[in-house]
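Peer 1: build me a model from this:
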Amino acid sequence: MNSDIGQIKYPPDIPARSFHRRLFDPLLAIGLLYVTVFVSGNVFTGNHVVLSILVFFISSTVFGWLDPWREAPQANFLTLARSIALAWLAVVLALLFFGYAAGLSSLFVRHETQFWLVATPAFLLFAQIVLQKAGMGLSRASVRSVVLVGVNDLSVKLAERVDDNPDLRMEISGFFDDREPSRQPEDKRVPLLGRMSDIPTYVRANNINTVFISQPISAQPRIRTLLNELQDTTASIYFLPDIYAFDLIQARFDSVAGLPAVAICESPFTGFNGMVKRASDIVLASIILLMLLPILLAISIAIKATSPGPVIFRQRRYGLDGEEIIVYKFRSMTVCEDGATVVQAKKNDQRITRIGGILRRTSLDELPQFFNVLQGRMSIVGPRPHAVAHNELYRKQIKGYMLRHKVRPGITGWAQVNGYRGETDTLDKMEARIAYDLDYLRRWSLALDMLIIARTVKVVLARDGNAY
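Peer 2: From the prediction side, this is the model:
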């Protein structure tokens, strides 16, 4: 078996933005649109509402990619202006494309909309500078001094991430540990300050705000002693649980009926993220189906005219939470297999019809699944659904296989744009596909979804040789 399976090569990291920053630019642009329409003496119509929805999803994605926030507070005026101008130009181009597709062309010729398109980047730049200045003043007053108890992989990782993220406004003074230096990781960036018995004195003398304890359960007596001594200080105390020995999916802390709980494996689409994901699916699927309606009709006629059988192929797949769903595809083969044994399509497969070969190579056979998206059975981006027969086979052979069903299956996915599209004729290939599916669950963001959609278009236009 290939030992490289699961060793995923990541693209440049997509910045993880906090909740308020992720909403700031889109809501500011939408607010300016409303004010512009109101001041011009016009009525904010349903078309403006649709435009606002497009602005929200497009700008949150584009500004998530370019993210001028990452350059603050070091960025100068010209750097910020260039970053915001480029981001807004991308938003305007996308708005024009989707706006005309959605029948909003009349809005873009109105003077107040044109003024809004031109004025928004200047308004965003002004707001950016104001918030930057306020943030600089706040950061000077609120940098927390931190010490780490225990030198291990987890505490070293925390130190590295604090060092790489100045927005956290933390400054780590160093580590404390009773172990010999030879037993400690060599790649730590901050110094070893002493033993655990030295911590209370150091915290009091240096006005330390926060103490992170990263110690195993076996160290409980020493931890209890340390906690008793730290009660004589004003430091905040946190534990770093060593749960990262497990393969985590959207791990987080929560509470159930007032009792603390740690989520080890959870869907990324809970709460606000779930609403964002579903809303983006509905908006994009509706726009795409309206744009492609003539193509759908032409394909249906071609299938019916060139081979006997139904136009739409219905197959049972596993969906959200492992429940069976019916997935639609344009029929591309002479058979409609959906039993206990399903043979995957192979290169030069004799079952593939003449028109079916074209549909499969261009992925046009997947277009009816946008109706599955509107039904709520699927998402535009997510792990590709497998036939029920394949699920029953691979769930016994691949660890974590069924975790991919914690989200709705997708028309395209992270695995498909990374080379695992089409036939998976070996266990190694299927393991690699599942590794990418689980990685998608760990790393999900709206920006990642848009990246996958863009890369899917590129793969389809390149006529990927794995699809047949």
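Peer 1: C-alpha from now on. contacts and neighbour counts both.
Peer 2: Noted.
Peer 1: helices along the stretch 151-300 of the chain, start to end?
Peer 2: Taking DSSP state H, counting those that start in this stretch as the criterion, the stretch 151-300 of the chain carries its helices at 153-164, 199-206, 220-230, 272-306.
Peer 1: Met136: which of these is closest?
Peer 2: When these are compared for distance to Met136 using CA to CA, the nearest one is helix 153-164, at 17.3 Å.
Peer 1: compare with the first, here's sequence two:
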Amino acid sequence: MFRHTARCLDALFVIAGALLAHWTRFPAPLELTDTERLLMAFNCLLVLLLFPVFGVYRTWRGKSLPEMLARVAAAWLMAVATGLILVFTLHRMDAVSRLWFAYSTVISGVLIVATKLAVHVALRMVRRRGLNYRTVAIVGTPGFTRMLLAHLAQAPQAGFRPACVFDTSLEEPEMVNTRIGHLPVLTEIDTFVAKVREEQINEVWLALPLSEEHAIYRFMRAFQHDFITVRFIPDTRGMSLLNHSLVDVLGLPTINLTDAPVSSPQMWPKLMFDRLFALAVLVVLAPLFLAISVAVKMSSPGPVFFTQKRKGVDGHTFDIYKFRSMTVHQESAGHVTQATPNDARVTRLGAFLRRTSLDELPQFFNVLLGQMSVVGPRPHAIEHDDLYKDLVYGYMYRYRIKPGITGWAQVNGYRGATRKVEKMETRVKFDLFYIQNWSFWFDIKIVLITLTKGFIGRNAY
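Peer 2: As a prediction, this is how the structure comes out:
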């Protein structure tokens, strides 16, 4: 019933957009030309045909709001483009006002998207108040089950209410807890199936490891004659350092184990911020750049900038820029000697630059060139990558995103030289936490902490 109503409303919005556009363009008598009526009819029909293909009317319970709005907008633009092609094929474009067409496209699109947004927000509010929910029975071990329950508790707007739990652990039945929170815990599959049927539970979630194929089939067979939604939520905690997004490859559902943690469209705000912030820094601090350049040149013979190969996103190498802080010297091939306290190679000016992190300022050129980000895991010397990649689990996963000038590890005190494996392990844990929990506002938080705490570090020699 709801879907039929939604389809009728979308068709009415197409008509309303066309009429409002005509009234806006021609305030006098409201008379559409025959071609405009034809195009309006085409668009109504295309909305009814194409919107279901784009999945506009499927349930969006517990799913991404931006994805839903993007799908609706894409479906509307496709309908408009198809209608335009049909009118063009009939050689009737000369009878269509371009301004009217643009106005009607925008007005109808806004009406359709705004209505979908309003309905989605209203449903979220209703579900937060305990209405319009679907009951869920969870099958899994207590640890993963508790994690799922915590996610459900934090997202009441999704409209899922847990009803019971089936414990698949290998413990004896008398050793299993009879309740998790306020939920009953069952251990006999027949009792579990009977409870799901008696209470008319809407969904069964199989929160099981990928290796539990037999258990998955067992529960699927148990509910094969019931009109119950059975979902498989793989327990991949054993691979917690990896990304597990589900994608479609050749029509097959595929779990990404080591792909980039965030999709490209989600990264657009970060990319825009990086370029604008880097450009602002380079313009505002241009006099400081000039002063440091002159001071470096006068402090000791050699170039102003020090360059070194570092790994960027997906392991692609680039030249990182720094103000030179040491006297010119030659390292043996394949070896990089980290600076130590009172290192004779570090100039007096260089010691100040390293202590205050001013030597890192030229890396904003790397950001402007797209090789680095303002915030991200710090790139290490390639020789150090070769050393730590086999000693620290998840070390190379840091390079799934662009390296940064500052990062979550740095604002938590992990910057400068790292001589112990334990310290590098801790730094990598901070980097992986940042990658798995990235958001644009997390970046802003790190930038603000960096500006507030300053750039001075005890471990920078």
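Peer 1: that older thread, reformat the helices of the stretch 151-300 of structure 1 as CSV; add mean neighbour count and distance to Ala101 of structure 1.
Peer 2: Listed next are the helices of the stretch 151-300 of structure 1 as CSV, based on neighbours: other CA atoms under 10 Å; distance: least, CA to CA, whole Å:
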stretch, mean neighbour count, distance to Ala101 of structure 1
helix 153-164, 17, 42
helix 199-206, 15, 62
helix 220-230, 13, 62
helix 272-306, 15, 6
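Peer 1: now tabulate those in a markdown table and tack on distance to Arg317 of structure 1.
Peer 2: Conversion of the helices of the stretch 151-300 of structure 1 to a markdown table gives the following (distance: least, CA to CA, whole Å):
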| stretch | distance to Arg317 of structure 1 |
| --- | --- |
| helix 153-164 | 39 |
| helix 199-206 | 57 |
| helix 220-230 | 49 |
| helix 272-306 | 19 |
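Peer 1: mind checking how far Pro234 of structure 2 is from Val139 of structure 2?
Peer 2: Pro234 of structure 2 sits 11 Å away from Val139 of structure 2, taking CA to CA, to the nearest Å as the criterion.
Peer 1: joint contacts of the two?
Peer 2: For the pair Pro234 of structure 2 and Val139, residues contacting each of them under the criterion CA atoms under 8 Å, 6 or more residues apart in numbering are 206-208.
Peer 1: thinking again about what came up before, ok, Pro234 and Val139 of structure 2, which is more surrounded?
Peer 2: Between Pro234 of structure 2 and Val139, counting by other CA atoms under 10 Å, Val139 is the more crowded of the two (27 against 18).
Peer 1: who's in contact with the more buried one?
Peer 2: If you count contacts by CA under 8 Å, 6+ apart, Val139 of structure 2 has them with 145, 165-168, 204-208.
Peer 1: now with 6 Å, please.
Peer 2: With contact taken as CA atoms under 6 Å, 6 or more residues apart in numbering, Val139 of structure 2 is in contact with 165-166, 206-207.
Peer 1: where in structure 2 does stretch 425-434 of structure 1 fall?
Peer 2: The alignment of stretch 425-434 of structure 1 onto structure 2 (TM-score structural alignment) spans residues 419-428.
Peer 1: quick one: the strands in structure 1?
Peer 2: Read by DSSP state E, structure 1 holds these strands, from start to end of the chain: 144-149, 170-176, 192-194, 210-213, 236-239, 252-256, 259-263, 312-318, 324-330, 379-381, 410-412.
Peer 1: not counting its neighbours along the chain, what's nearest the aligned residue in structure 2 for Asp449 of structure 1?
Peer 2: Per TM-score structural alignment, the equivalent position to Asp449 of structure 1 in structure 2 is Asp443. Distance criterion CA to CA, 6 or more residues apart in numbering; nearest residue to Asp443 of structure 2, sequence neighbours excluded, is Val375 at 6.1 Å.
Peer 1: quick one: map that neighbour onto structure 1.
Peer 2: Aligned by TM-score structural alignment, Val375 of structure 2 pairs with Val381 of structure 1.
Peer 1: endpoints of stretch 84-103 of structure 2, how far apart?
Peer 2: In terms of CA to CA, the two terminal residues of stretch 84-103 of structure 2 are separated by 14 Å.
Peer 1: which residues in structure 1 does it align to?
Peer 2: Residues of structure 1 matching stretch 84-103 of structure 2 by TM-score structural alignment do not exist; the stretch lands nowhere.
Peer 1: also stretch 281-290 of structure 2?
Peer 2: Residues 288-297 of structure 1 are the counterpart of stretch 281-290 of structure 2, counting by TM-score structural alignment.
Peer 1: out of the strands of structure 1, flag the one nearest Gln128 of structure 1.
Peer 2: For Gln128 of structure 1, the closest of those is strand 170-176, at 22.6 Å, according to CA to CA.
Peer 1: just the residues contacting stretch 362-375 of structure 2, thanks.
Peer 2: Around stretch 362-375 of structure 2, the neighbours that count as contacts under CA under 6 Å, 6+ apart are 274-275, 278, 321-322, 402-407.
Peer 1: of all the strands of structure 1, which lies closest to Phe77 of structure 1?
Peer 2: Judged by CA to CA, the one of the strands of structure 1 that comes nearest to Phe77 of structure 1 is strand 170-176, at 25.9 Å.
Peer 1: the closest one vs structure 2, average distance?
Peer 2: Here strand 170-176 of structure 1 is compared with structure 2 after superposition; its mean distance to the aligned residues, by mean CA distance after the TM-score superposition for structure 1, is 1.2 Å.
Peer 1: matching residues in structure 2 for that strand?
Peer 2: Strand 170-176 of structure 1 falls opposite residues 160-166 of structure 2 when the two are matched by TM-score structural alignment.
Peer 1: which of the residues in stretch 359-378 of structure 2 are buried?
Peer 2: Residues 359-368, 371-378 are the ones in stretch 359-378 of structure 2 that count as buried (16 or more other CA atoms under 10 Å).
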